[in-house]
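In: Make a model of this:
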Amino acid sequence: MKRKAKPNIAFLREKAGLTQLELSRLVGVTESTIQNWESGRTGTEQIERIIKFCKALNCQVEDLIEYVNIPQEPATKPSSLSDIHNMLGTDEPSSTSSLDTQADTTLQESRLKGR
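Out: I've put the predicted structure just below:
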């Protein structure tokens, strides 16, 4: 006998005391997406695949994804070599050579073009 998956989402949502709108906001999807998942119109295939993954790997759903910290961008981007040295905590050369001056100018020009 062929079996069809019947979503249990509505039952679990109601048991948790949530409306479709509240669940949609918690999950980060639209309310109509929740309605489609609960009715079985869409989403069932993906849930079944996740269940198969877990059975094959003998793990929980939470084990399938590892969350890692993403390094934050600096609040301000350097506009000169002095700024870069300050950000890195390194000493600037005692005398500014023409190469450093040229690099500062090139960096500033590229910043202006990017605006």
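
In: okay, CA-based contacts and neighbour counts for the rest of this
Out: OK.

In: Just give me the neighbour total for S110.
Out: For S110, the neighbour count with other C-alpha atoms under 10 Å is 12.

In: Please give the structure of this sequence too, so both can be compared:
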Amino acid sequence: MKQKAKPRIAFLREKAGLTQLELSRLVGVTESTIQNWESGRTGTEHIERIIRFCKALNCEVQDLIDYVSDSPDEPAAKLSSLSEIHHLLGTDEPSLTPSPNSEVAQKQQVSH
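Out: Purely as a prediction, here's the structure:
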């Protein structure tokens, strides 16, 4: 009997403190695409295929793609914290304890 995949996208999105709209903007898809993925209507076959890639190659998902900048002078952007993602989206949420990464990012912004 074949098992049907149940996506954990909604759980992980909520755990990250993101709305469907915020996640859609970060991923580069429509909000309805996120809704379809979360409900399992579409997208799960792609996720399962990526999982099979990682198992076959004994690697992590991020190892599958090498990100390079379009401009040789511009380093590839890396987001190191959830607060940086919220800042990028313009949806800053108050934090009870600022992370060291967010303090570094704020100091870098002030110095530019």
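
In: where does the TM-score land?
Out: Overlay of the two chains. TM-score (TM-score structural alignment, normalised by the length of the second structure): 0.60; 72 aligned residues with a C-alpha RMSD of 1.3 Å.

In: So the residue nearest to the spatial centre of the first structure: helix, strand or coil?
Out: Closest residue to the average C-alpha location of the first structure: I70 at 8.9 Å, with C-alpha atoms, centre = their mean. At I70 of the first structure the chain is in coil, as set by DSSP: H, G, I helix; E, B strand; the rest coil.

In: To which residue of the second structure is it aligned?
Out: I70 of the first structure maps onto D70 of the second structure when the alignment is built from TM-score structural alignment.

In: just to revisit the earlier point, next up, the contacts around the residue nearest to the centre of the first structure.
Out: Listed by C-alpha atoms under 8 Å, 6 or more residues apart in numbering, I70 of the first structure has no contact partners.

In: could you measure it against K6 of the first structure, distance?
Out: I70 of the first structure sits 38 Å away from K6 of the first structure when distances are taken as C-alpha to C-alpha, to the nearest Å.

In: what's the neighbour count on E31 of the second structure?
Out: 17.

In: gap between S39 of the second structure and R8 of the second structure?
Out: 9 Å.

In: Show me which of these two is the more surrounded one.
Out: Shown here are S39 of the second structure and R8; by other C-alpha under 10 Å, S39 has more neighbours (16 against 12).

In: what kind of secondary structure is the residue nearest to the more buried one when sequence neighbours are not counted in?
Out: For S39 of the second structure, ignoring the flanking residues on the chain, the nearest one in space by C-alpha to C-alpha, 6 or more residues apart in numbering is P7 at 7.3 Å. With three-state DSSP as the basis, P7 of the second structure sits in coil.

In: check which helix or strand covers D83 of the first structure.
Out: D83 of the first structure belongs to helix 81-88 when assigned by DSSP states H and E.
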